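Undergrad: Here's my sequence, what's the structure:
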Amino acid sequence: MFEMQYITSRVHRFLHRFFYLRHDYDDEYSIWNFCPTTIWREFTAMLQSSCFCRTALFPMVYWLVVFISLYGAVINCYEVLQMWRDPCGKFTVWRQRHFYVMDQMVLRKVRLLSSSIYQVAWFMLIYGIVMVSPNSMAPWILVTSAVLSVEVFIWFFEVITGILAINPQTLLSLFLHVYFLGMVCCVKSVFEVALAEQAEYSLRII
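TA: Predicted coordinates:
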């Protein structure tokens, strides 16, 4: 009887930790308080509150985001057109990587689909910047965050398993992508504040 009660109590505690809601725990720091939406909000808040989102630096951040967004949309559109025009041509990637399962034709179709989705996200980002629409910027932020998360995970896995060596160019590329994501989040947060205070007139290009 003692052993059965001990086992059932342990199972009960295990299930309690995994299936009960977060508010059942009063501790601020707990390894069981895992909520993806909370983590996402904390991550975006960290990016939005970084040093490059200060008032004095915002005009520079804003125009950098404008020009880099236009450049990114043009480059992505050029890549999509190249893949349509030359189905057998060699395509480039922005970091060193290895593919183990998919062949070139499947990779090309996946790349074409992802580039097309990204193109829509780029156009929505540009529209959101020009028209002061934070909601239009959200798809680009979501797609870029997902892509970067997967890229960093795969790159880190390949480095620790010895498949790839640490390449300074890859580190710089990852850093620049994350930094630009932070700048876009900064602009989006300023837009949200301006719209709430009905002061978006000072942020409109047209």
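Undergrad: all contacts plus neighbour counts: C-alpha atoms, from now on.
TA: Will do.
Undergrad: Nearest residue to the middle of the chain?
TA: In the chain, the centroid-proximal residue (C-alpha atoms, centre = their mean) is Ser145; its distance is 0.7 Å.
Undergrad: what's it in contact with, if anything?
TA: Ser145 makes contact with Leu181 under the criterion C-alpha atoms under 8 Å, 6 or more residues apart in numbering.
Undergrad: Please generate a structure for the following sequence too, so the two can be compared:
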Amino acid sequence: MFEMQHITFRIRTLLHRAFYLSGDYDMYSIWNFCPMTNWNQAKALLQSCSLCRAESFPIVFWLVVLFSLFGAGFNCYELMQVWSCPCAKLAVWRQRHFYVLDHWALRKARLVSSGIIMIAWLMLIYGIIAISPHAMLPWILVTSFVLSVEWFIWLLEVITGRLPINLQTLLSQVLHVFFLGMVCCVKSVFEVALGEHVEHSLRII
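TA: Now for the predicted structure:
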């Protein structure tokens, strides 16, 4: 009997804490929306769920290293393909149709863009090795611009009904944004470490 009363008391206590307030009731109001307070609380919640924390930073860092090496290698292979095989068919991750530019103009544009992206990848790798946030900035700017254009074109095609919503395309877009966020996380950690002169714990070589 005593155990049953104890369990019942504990349940009532939990319900009271969940649905009733024991603090100051004067601070609650139906007119005090406080949008900035709500935004700060939501921002703090998102930051608490962020991967850019001390305990998860090693995973983020080495994922950025691996993806950077893979991206640089793949872009180098793509650049060599465009350079050495001018008659080869251009392969893109999302199929597009261009009705204004001819084949050779498209190939020149692809060659220039691949060269720019290749330089950005190499600077990103150098920035990771040398702990140089400034060297990582070109890749962040180029990728942000490309992703902004990609998202705009994709949303425009979806809204106008020219393109159905494809889960694979959406997942690819989200993963690119996620990787961009990880690179920005590494860059911000580098900046803080350089400012506090504790970059020795972040050096690969």
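Undergrad: In stretch 100-111 of structure 1, which residues are buried?
TA: Buried residues in stretch 100-111 of structure 1, defined by neighbour count with 16 or more other C-alpha atoms under 10 Å: Arg108, Arg111.
Undergrad: Average offset of the helix or strand where the residue nearest to the centre of structure 1 lies relative to structure 2?
TA: Here Ser145 of structure 1, judged by DSSP states H and E, is contained in helix 134-160. Mean deviation of helix 134-160 of structure 1 relative to structure 2 after superposition (mean C-alpha distance after the TM-score superposition for structure 1): 0.5 Å.
Undergrad: following that helix, which helix or strand shows up next?
TA: helix 168-196.
Undergrad: What range does that next one cover in structure 2?
TA: Using TM-score structural alignment, helix 168-196 of structure 1 corresponds to residues 167-195 of structure 2.
Undergrad: to the chain's geometric centre, what's the distance from the matching stretch?
TA: Relative to its chain's centre, stretch 167-195 of structure 2 lies at 4 Å (C-alpha atoms, centre = their mean, to the nearest Å).
Undergrad: Pull out the buried positions in stretch 158-174 of structure 1.
TA: When burial is assessed from 16+ other C-alpha under 10 Å, stretch 158-174 of structure 1 yields the following buried residues: Glu158, Leu174.
Undergrad: What's the end-to-end length of that stretch?
TA: Stretch 158-174 of structure 1 stretches 15 Å from its first residue to its last (C-alpha to C-alpha, to the nearest Å).
Undergrad: Structure 2: which residue goes with Tyr6 of structure 1?
TA: Aligning on TM-score structural alignment leaves Tyr6 of structure 1 without a counterpart in structure 2.
Undergrad: follow-up on the earlier one: tell me roughly how far the match of helix 168-196 of structure 1 lies from structure 1 on average.
TA: Stretch 167-195 of structure 2 sits 0.3 Å off on average (mean C-alpha distance after the TM-score superposition for structure 1).
Undergrad: for that stretch, which positions count as buried?
TA: Buried-residue list, stretch 167-195 of structure 2, by 16+ other C-alpha under 10 Å: 177, 179-187, 189-191, 193.
Undergrad: Mind putting those into CSV with distance to Leu163 of structure 2?
TA: Listed next are those as CSV, based on distance: C-alpha to C-alpha, whole Å:
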residue, distance to Leu163 of structure 2
Val177, 21
Phe179, 25
Leu180, 25
Gly181, 27
Met182, 29
Val183, 30
Cys184, 31
Cys185, 33
Val186, 35
Lys187, 36
Val189, 39
Phe190, 41
Glu191, 41
Ala193, 45
